[in-house]
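# Next comes the sequence, and after it the predicted model I'd like to discuss.
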Amino acid sequence: MNIIPLPAFRDNYIWLIHDDRHAVAVDPGDASPVLDYLSAHGLTLSAVLVTHHHADHVGGLPALLKACPVPVFGPASEHIAGVSNPLSDGDSVTLPGLGLKLTVLDVPAHTAGHIAYHAPGLLFCGDTLFSAGCGRLFEGTVEQLEKALSRFAALDGDTRVYCTHEYTLSNLAFSRAADPDNPERDCYAAHCETLRAKGRPTLPSTIALEKDINPFLRTNEPSVIEAVRKHTGKTPESPLACLRALRTWKDSF
């Protein structure tokens, strides 16, 4: 099984899962990169997965479905034109042509109906979790974000994290402020800078790595709590309060 990042727009990735014959596209905000890759590699699109309703994740659906009329799996609680198979928490889907079985996780926060797709060893998390960061709260609450991140953190450490934006370097810049004494993060940042200098993606990450370098998954860490205290002038009284302060801080960083 191959999982390929197709760059789109300024910093999106459309993930293409394929077995050298059949392919499934994840969050196709633009149809062109998908259609070009399918044509260049002789692949047949068999399905589409969608995590949430934002245009940079679903904007390519009309053109893609016109060229390839396939089932589209997406969140049941969001109204997305083209979704034929609505999914909710605990549902499972076996990808046509690939046989890969995924379990659906409800992770509202970035949007009210955001979902993620999980199988042993991999996670397609849309805009909920980024490497060294997390998604803005456009429709959800900090409480929902904490629950979503906790669900991800409970997954096996070797689970590969396929998020959909190349935000890693900017997130690491914030991590340096929010978690200043973190040698694992510094090592990872150097690695990511080398990758980007070569034009290569920093993704996927892993759950274990994110728990070491992502301040939004480290709200119990004394170094993060102290950084929040220095920034806000107040010691957060709980991990939730720390997460709230981090998200507000990052919004204007």
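Cool, got the structure.
# When you work out contacts or count neighbours from here on, use the C-alpha atoms and nothing else.
Fine.
# From what I see, Gly113 and Asp106 are in contact.
Yes. Counting by CA atoms under 8 Å, Gly113 touches Asp106, with 7.3 Å between them.
# Please enumerate the strands of the stretch 1-150 of the chain.
Under the criterion DSSP state E, counting those that start in this stretch, the stretch 1-150 of the chain contains strands at 2-8, 12-18, 22-26, 44-49, 72-75, 85-87, 92-94, 101-106, 115-119, 122-126, 129-130, 133-134.
# With Arg247 as the reference, name the closest of the ones you listed.
Across those, Arg247 has its closest neighbour in strand 133-134 (8.3 Å, CA to CA).
# And here is the other one:
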Amino acid sequence: MQTRPELTGNIAARNDLSVLTVPAFKDNYLWLIHDGRHAAVVDPGDSSPILASLEEHGLTLTAILLTHHHADHIGGVPALLKRFPVPVFGPRNDGIDAVTDPLDEGDSFTVPGLGLELAVLEVPGHTLGHIAYVRKTPGLHWLFCGDTLFAGGCGRLFEGTPAQMAASLEKLAALPEDTEVYCAHEYTLSNLRFALAVEPANEALALRMRDESAKRAAHLPTVPSSIGLERRTNPFLRYREPEIVASLVAAGKLRDGAAQGEAFAALREWKNVF
């Protein structure tokens, strides 16, 4: 991976950082990475809950991180910048005017005020310029993936192709199993109902549905997930599995003997109307 010297400082890895879950809108999650004093926000679609959380926890905003251009991910940026004139990190090629520090595949940078080094992955599909942020500190693996990978699912293809999304998900699936997956929506139970429809014999999936249902019944978030759990239960990482292919064929969504790429496209199209 290449490093951009102008974005990276020689700061020791921090092990005292936490991630706050900030609910917004109907089912969004905004993320505040903080050390008890300073904080960076990921995908602030709404400024109000972020400002309230900063005040509640006594935090000062030092950076904004964006994954893609949709309004529920960037809508709060102008109001936050009025209070905190901080750098805005985001994708170079996703049409976000507020970005001051554009990022590409292979870049790494240190988040101001936190000493947190993040690597950048380009993950097109949901949008063409979508990026994800990865923390690779040994034993502390984090992924902020916006609307590319969801707990039990993946984002809709508003701009990209099925092949692009499949490749992006493969890139994320290659991360260490203990990587915590901070996606941007509480879609988990809906995703898992679909997953069980296409892979009903997956025992790990049935167990996950039980566990996640209990969390939601207690009004707890199901996110973060982990890459290991997604590999075992997410149909969009498992679309090559014989049972999933057979389900697609049986439902008339895929012709028998179709290429693997067709299976991914058929799976995404089925989820759109499930």
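Received, thanks. Because the structure is predicted, anything quoted here is derived from the model rather than measured.
# about what we covered before: Gly113 and Asp106 of structure 1 - which one has more neighbours?
Comparing Gly113 of structure 1 with Asp106 by neighbour count (other CA atoms under 10 Å), the higher total belongs to Asp106, at 24 against 21.
# Against Leu155 of structure 1, how distant is that one?
To Leu155 of structure 1, Asp106 of structure 1 is 14 Å away according to CA to CA, to the nearest Å.
# before we move on, back to that, single out the most deeply packed of the strands of the stretch 1-150 of structure 1.
Across the strands of the stretch 1-150 of structure 1, the average number of neighbours (mean count of other CA atoms under 10 Å) peaks for strand 129-130, which reaches a mean of 26.
# Tell me how far it lies from the chain's centre.
Centroid separation for strand 129-130 of structure 1 versus its chain: 5 Å, with CA atoms, centre = their mean, to the nearest Å.
# Pull up the aligned stretch in structure 2 for that strand.
Alignment of strand 129-130 of structure 1 against structure 2: residues 149-150, by TM-score structural alignment.
# try stretch 213-230 of structure 1
Against structure 2, stretch 213-230 of structure 1 falls on residues 233-250 (TM-score structural alignment).
# Show me what counts as buried in that stretch.
Neighbour counts using 16 or more other CA atoms under 10 Å place 233-239, 243-249 of stretch 233-250 of structure 2 among the buried residues.
# And stretch 68-76 of structure 2, by the same measure?
Neighbour counts over stretch 68-76 of structure 2 (16+ other CA under 10 Å) mark 68-70, 72-76 as buried.
# Spatially, which two of those are the most separated?
Spatially, the most separated pair among those is His68 and Gly76, at 13.4 Å (CA to CA).
# Which of the buried residues of stretch 68-76 of structure 2 fall in helices?
Using DSSP state H, the subset of the buried residues of stretch 68-76 of structure 2 located in helices is 72-74.
# how many neighbours does whichever residue in structure 2 pairs up with Thr168 of structure 1 have?
Using TM-score structural alignment as the criterion, the counterpart of Thr168 of structure 1 in structure 2 is Thr188. Taking other CA under 10 Å as the neighbour definition, Thr188 of structure 2 ends up with a count of 20.
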